[in-house]
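Engineer: Sequence plus the predicted model coming up.
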Amino acid sequence: MSCICDVVLLLLCDSVPLKSISVQVRVQDHVATVSSTLQYVNEEECPLEALFVFPLPADAAVCHFSAKIGEQEIVAEVQDRESARDQYDDAVSSGQQAFLLEESAESPDVFRLSVGCLSAGQNAAVTIIYITELAVQADHSLRFCLPAVLNPRYTPAGSGAGIVSEISSGCGAVPYTLTLSVHVSSPKPISKLESNCSLDPLVFLQSDHTQATVNLSPGHMFDKDFELFVFYQDTHQPSAIVETGVTTAPPGSLMRDPVVMISLYPEFPEEVMSSLATRGEFVFVIDRSGSMGSMMHYGKGAKMRIESAKDTLLLLLKSLPMGCYFNIYGFGSHFESFFPKSVVYNQETMDQALKRVKEMKSDMGGTEILKPLKHIYSQRCHPDHPRQLLVFTDGEVGNTKEVLDLVKSHAHSHRCFSFGIGEGASAALITGMAREGSGHAQFITDTDRMQPKVMQSLRFALQPAVVNIFVDWTLPDGLTVETLSPPINVLFQGQRTLIYAQLKGESSGGSEGTVTVKYSLKDQPVTNQLHFCLKPTEETGLSIHRLAARTLIRSLEQEKRSGAADVEGIRNRMVELSVQAGVSSVHTAFIAVNKDSRQTVKGPLKRRRVLAYDSDEFDDMCYGVPQMGIRRGFACFKQSNDDVYGDIDIYDDGFDALAEAAPESQKDLLLQLVSLQKASGCWDLDATLADVFGKTEDELTNQKPAQVDGSVWATLLALIWLYGCKIEQQVEWQFVAMKAASWIGSQKVGDLSQCVCAGNVLLGCQVTKETLGI
């Protein structure tokens, strides 16, 4: 049965020109160089133009693009974007083979590849090379992500969202294959490699474990991004890489001079970190668009994204300190808040919020995050309660750069912590919001539990803000430094900070430099320092220069968008940097033309769009789409027992109809316990608490020491159970436990040691009073 009326279906032909993708990844310490080769074959009887819109990491520096037809290889040049487009159109219209690679103007993690005038029966291998930094995770690993999922981005009617509006997706597997190999090398020994996908056995190439290789097992279905986690020994040691420049580059240019990449890991004084903030305004912004009804993953026991977000909100609300301020916003095509403005956190307001959380659904249409953010920023901040914004979204936004500019313009008044939920969340949006909002970004994909990552970010949000950050360089006589990275506006305990800088001049003989980061933390001056060797590191190619150029290009682009006076001058500087460094930018494109090829083309070329896998379960939406219609992309229609894929033109904005509920997963006893805690930190002694422990209320009451109040006994039992039975999930309940211990400490309790012993006997645990933090 067809579920939507008046929708034009454009059937895809059976022949898809992209046949395979082969990826080689070379990880050197904190940087990855990725080479992807896309194999195209035209199996039709006429010339084709193939279009492929695909994702890349948000901060990738694309530095090489080439095409090989038969034995002939054509290496692309970086040119001004308009000039490159004109050259491509001219070449294709005259029957020449041409290849064009462009970065989306709306979202820097989306690219479009145009393969023009591919003759009947012809093969073409297109190679794209990019460099990207690896982010440090909470478990000290470095995360490499090869994006394989590209979700359609919500584009409001009339917004003209360019390349992101061309994202096309299909139901089910894409018709091309992926092979992937990884080579890791580092001065530090490699402890292990982990992945969310199946890997062949790891092979160490050196006895000291400083080099290793691993391959992706065959059969990747493109239903999730490929994630690799690299564990080194001593990952959190500060480091510096100095890279020599190109002698043929213009004197004084970025590519001519040496460039240094500094990795710093600030260590805050213990006395500051021992007491987290008890004040703050916590604003939770929850994506309630239709796509949040998709599953977190496709395995057993998966929850819908919105349900996982609701569980996480419960944990967050229970973890907030008494007396802070909070509010919760839901957004889609419109937005709503639980309270007209942020309210004081107490038992009454917490109960009101939890009631509303239980009623939340993914029923608010498309993904328009700009309006709620503008409204939040228009609200006055509370004195002595720093604003902390926590944003949960699957990141399917078409106006990414507009959102990032808004966050940056209010960076002085808040910190922004962002969470990308599910496969295909826009890395540009998630990492960009955190970067511009002086916060921290997390991605929750595959079978990840959302709660541990969110609670880590809450710990960051409760850390005192670092202010007055100043970077000082000490270099030998004759050398000067020009910092290429934007000013540091955020530091967190244990999190890496990267600095790129250009070294100018000639050293008079010294071989060491020093970079010093000074800042204030709770009115205390703090200094972190790194001494580094000025001798260039071997075998880095030009990766550091290109990452530095990409960083500088991004800064210039933002300066241009922010209303700078010399817009044309900034654009010209971006184009010059892009061409000199050979890296992509929004104002340039890679263009390659095979001038030896020329064929007669009658009429317009047949155009074939290559599908990118979309993780949303489109077929679940085919049984009625009320009111809002379908967003742009490929949707699925049920006709008899067959799935028909169609290219949908937008009538309106977003999906609303998705699967109503996921199958009941096993009862989560931890969340059940947390849901029973009072805002003050205590628990009531009742049957619902006893049920969590697998006991009856009478068993709890009969074992209660005579001199102890029922709530104190209940709270002690909850703490003992957490430390005795759920210690592996401590990151999730750490603040719940801190509140509980603080509450017990405020009560007049006699012999606590005797109470803890009685509790251990009742629950079958062996937890000491000291462990409980009372």
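Structural biologist: In hand now; what should we look at? Quick caveat, the model's predicted, so the values are computed rather than measured.
Engineer: all contacts plus neighbour counts: C-alpha atoms, from now on.
Structural biologist: OK.
Engineer: quick one: residue 270 and residue 527, what's the gap?
Structural biologist: 14 Å (C-alpha to C-alpha, to the nearest Å).
Engineer: So those two - more neighbours on which side?
Structural biologist: When neighbours are counted by other C-alpha atoms under 10 Å, residue 270 and residue 527 differ, and residue 527 comes out ahead with 15 against 8.
Engineer: Looks to me like the more buried one is in a helix.
Structural biologist: No - counting by DSSP: H, G, I helix; E, B strand; the rest coil, residue 527 falls outside a helix, being strand.
Engineer: looking at it, it is touching residue 515, isn't it?
Structural biologist: No - applying C-alpha atoms under 8 Å, one finds residue 527 not in contact with residue 515, separated by 10.5 Å.
Engineer: Where does residue 674 sit: helix, strand or coil?
Structural biologist: Assigned by three-state DSSP, the conformation of residue 674 is helix.
Engineer: got the contact list for it?
Structural biologist: Listed by C-alpha atoms under 8 Å, 6 or more residues apart in numbering, the contact partners of residue 674 are 314, 315, 318, 736.
Engineer: Surely residue 571 is in a helix?
Structural biologist: Yes - Residue 571 forms part of a helix when assessed by three-state DSSP.
Engineer: where's it relative to residue 585, distance?
Structural biologist: 10 Å.
Engineer: Second structure follows, compare the two:
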Amino acid sequence: QAPPARWSLVCTSIPLKSIEVELEVRDHVATVVSTLLYENKEDKPIEAVFVFPLPGDAAVCHFSAVIGQTQIVAEVKEKQQAREEYDDAVSSGQQAFLLEESDQSPDIFSLSVGSLPPGESASIRLEYVTELAVQADDGLRFCLPAVLNPRYQPQGRKTSHVQVTSVPASLVPYSLSFSARVSSPRPISKVESSTSLDPLQYLNAEKTQATVKLAAGHKFDRDVELLIYYTDAHQPTAVVEAGQASAKPGTLMGDPVVMVSLYPEFPQSVMSSVASCGEFIFLLDRSGSMSCPLNNSNHQETRIASARDTLLLLLKSLSMGCYFNIYSFGSSYEHIFPKSVEYSETTMEEALKKVEQMTADLGGTEILEPLKHIYSQPCIPNQPRQLFVFTDGEVGNTKEILQLVTRNSGSHRCFSFGIGEGASTALINGLAKEGGGHAQFISGADRMQPKVMQSLRFSLQPAVVDISVMWDLPKGVSATVLSPPITAIFQGQRSLVYAQLTGQSSEAAEGSVCLLFSLLYRLSVHRLAARSLIRSLELEQKEDEEEVDEGLRKKVVELSVQSGVSSAYTAFIAVNKSNKETIQGPLVRRNVPAPKTLYTDISYVIFYLTFFSLCSDSSSKEDEAVVPEQPPRDPLLQLVSLQKASGCWLLDAALAAALGKTSEEVEKPKPASVNQEVWATILALIWLHGFKTDAKEEWELLAMKAVSWIHAQNGNTMITNVDLFLSACAGENQLLGK
């Protein structure tokens, strides 16, 4: 069915026609060059405003425009000054361009193209650098965000200067071309993506350089994710980048900067031990947008349903003696227990009953208040606090949230999970970084459960304390660390350290850097270091946005202007002063839409009625819940749901049904001398090892708890070595197969 005429009219007036993206990856640093082509096909001059997402940790370092034969390179200036220059230029008929970062969230940018005459086109070039995050399977993740869902603004908070205009992802009116070039000191083993790619092309025999492109026909209606795999990826590296020749020595841009990538390996004897204590607090988003499908490949499974299943696995994997609580939030928040309770069969069952009833029915996305309540609760002695946050990240007060987490970073570790397309990278990465934890994104065809269970294993690792970085540099050379102190180290995860090198030495001089801890080119590096320092300074700003620390603002502005990297207090401004003719006629504003996800997959007629009504509603109405029809439960989750808090299973009809057998088939082979619960637990473990090896990440911890429970049972001599028994039976299907 064809879209209504109203949308056709809007679509033809969108001035943004295409986006071309060139990605260059060097080891684990990405440089992204985006070219946006604007064309005015109307009979009057226009101002095009495009609000779009970027990675939250990106350092925007170049902004320029080409109109006809004239190129205009923007300068970084204090934000209010840049806005005034832009307004003055546009009002006087000059062409001008303004790029600014959102005051509230560093992953939202606004690009204004002013006074584009009828029939004229403009090419905008935007460049940024960013670090690539390491995934659970050692892949480096690059994400080009496309989806920008409307961000919920809490009641009583001031509205952000940047307003989001969005359309359903399937109706984005501009095209995307994307190509990537990858180079590394180590061979490139493969490149994968959630979208279709042309085959990887190697550029040399050593396979250290390669190119890849998006397959033809791709529409920029979802995030573009690349996973890059290197051989021997977990090796420490150091990159030294010379300073800018035109910059003054002694400044950040004038001195060399080193980026050290550290991959500490813990002794196997330490890693084999798993902590059995801790206070585990799970914070679940129940805003209306959590009723959206989890990904494009499965429209039946919703975000909230996947989160419920994940909580089941988490609760079953906890150990007796630890403490836990579950919070959920939307416009308001709830908690299952008044304060964290000791983990037992009674408390686990009570929590699971309430989790099963959770739906996406709490309105908007207000995460600040539940966080305040959690932090107001006193920590439990000898029970390290671990906070797990599940959200689709559609919040408008990101900086205020991160400031709160930073102030409480000494009392807990925070593990964050961004669910679905459009999750705020600034929020998800920021929660983990400021909370000393680890961030994960669930998008495309990803499943939530294995990623969350990996983070649970991180939280159970032994505490790493007394972290320090020691520099052994040539005489006359010193290092000033620019990045925040390392507060968390996990097995197999990368830690980045940026440092400014001052002083002089001979060309042949060498130095080294050592990470100590205890167990209880394109000036990309300079700009990433500046971005790291800027973000640290911005989070020092007082919570009350009206009380701006002028000394802090001045320091950020100076650093931003010097390095050419965007910040919350600056903007890129470019004015075409070469064109002496003023542009005549009233200026018409045109908002360029970014894609957003749909709440339901319904007919065109219902969708358009809903879409255009939502355009005039408040942000809280956009988050109203749609209760989905629940699909049948997965057999693995069915079996897991029957496990007791102690780790055992009961020999009953429910277990037999979960194993796909009758009660007689599971009870008859049991030797008379074997306890029923021991027998039931052994059968459950055999089923897991024999039929669900592909999901071992999800059930491994709860299986370890079951094995420990069996070992603790006295008087059952049938199995003297449970581990050996399971190893022999895994995959053989002798008891439960044909």
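Structural biologist: Nice, I can see it. Because the structure is predicted, anything quoted here is derived from the model rather than measured.
Engineer: re the thing from before, out of the contacts of residue 674 of structure 1, who's the most crowded?
Structural biologist: Neighbour max across those (other C-alpha under 10 Å) = residue 736, 26 neighbours.
Engineer: corresponding residue for residue 407 of structure 2 in structure 1?
Structural biologist: Using TM-score structural alignment as the criterion, residue 407 of structure 2 maps onto residue 409 of structure 1.
Engineer: ok, how many other residues are close to that match?
Structural biologist: 13.
Engineer: got the contact list for whatever residue of structure 2 lines up with residue 342 of structure 1?
Structural biologist: Residue 342 of structure 1 maps onto residue 340 in structure 2 when the alignment is built from TM-score structural alignment. Counting by C-alpha under 8 Å, 6+ apart, residue 340 of structure 2 touches 279, 281, 323, 324, 325.
Engineer: make it 7 Å
Structural biologist: 323, 324, 325 (C-alpha atoms under 7 Å, 6 or more residues apart in numbering).
Engineer: what do you get for residue 152 of structure 1?
Structural biologist: For residue 152 of structure 1, counting by C-alpha under 7 Å, 6+ apart, the contacting residues are 167, 168, 396, 632, 633.
Engineer: neighbour-wise, which of residue 571 and residue 585 of structure 1 wins?
Structural biologist: More crowded of residue 571 of structure 1 and residue 585, by other C-alpha under 10 Å: residue 585, with 27 against 17.
Engineer: So for the strand or helix carrying residue 6 of structure 2, what gets flagged as buried?
Structural biologist: If you go by DSSP states H and E, residue 6 of structure 2 is part of helix 5-12. Neighbour counts using 16 or more other C-alpha atoms under 10 Å place residue 11 of helix 5-12 of structure 2 among the buried residues.
Engineer: outside of that helix, which residues touch it?
Structural biologist: residue 173.
Engineer: After it, which helix or strand is next?
Structural biologist: Next helix or strand after helix 5-12 of structure 2 toward the C-terminus (DSSP H and E): strand 16-26.
Engineer: so that following strand aligns onto which residues of structure 1?
Structural biologist: Counting by TM-score structural alignment, strand 16-26 of structure 2 falls onto residues 18-28 of structure 1.
Engineer: Check the mean deviation of the matching stretch from structure 2.
Structural biologist: Comparison of stretch 18-28 of structure 1 with structure 2 after fitting gives an average deviation of 0.5 Å (mean C-alpha distance after the TM-score superposition for structure 1).
Engineer: Show me how far that stretch is from its chain's centre.
Structural biologist: 21 Å (C-alpha atoms, centre = their mean, to the nearest Å).
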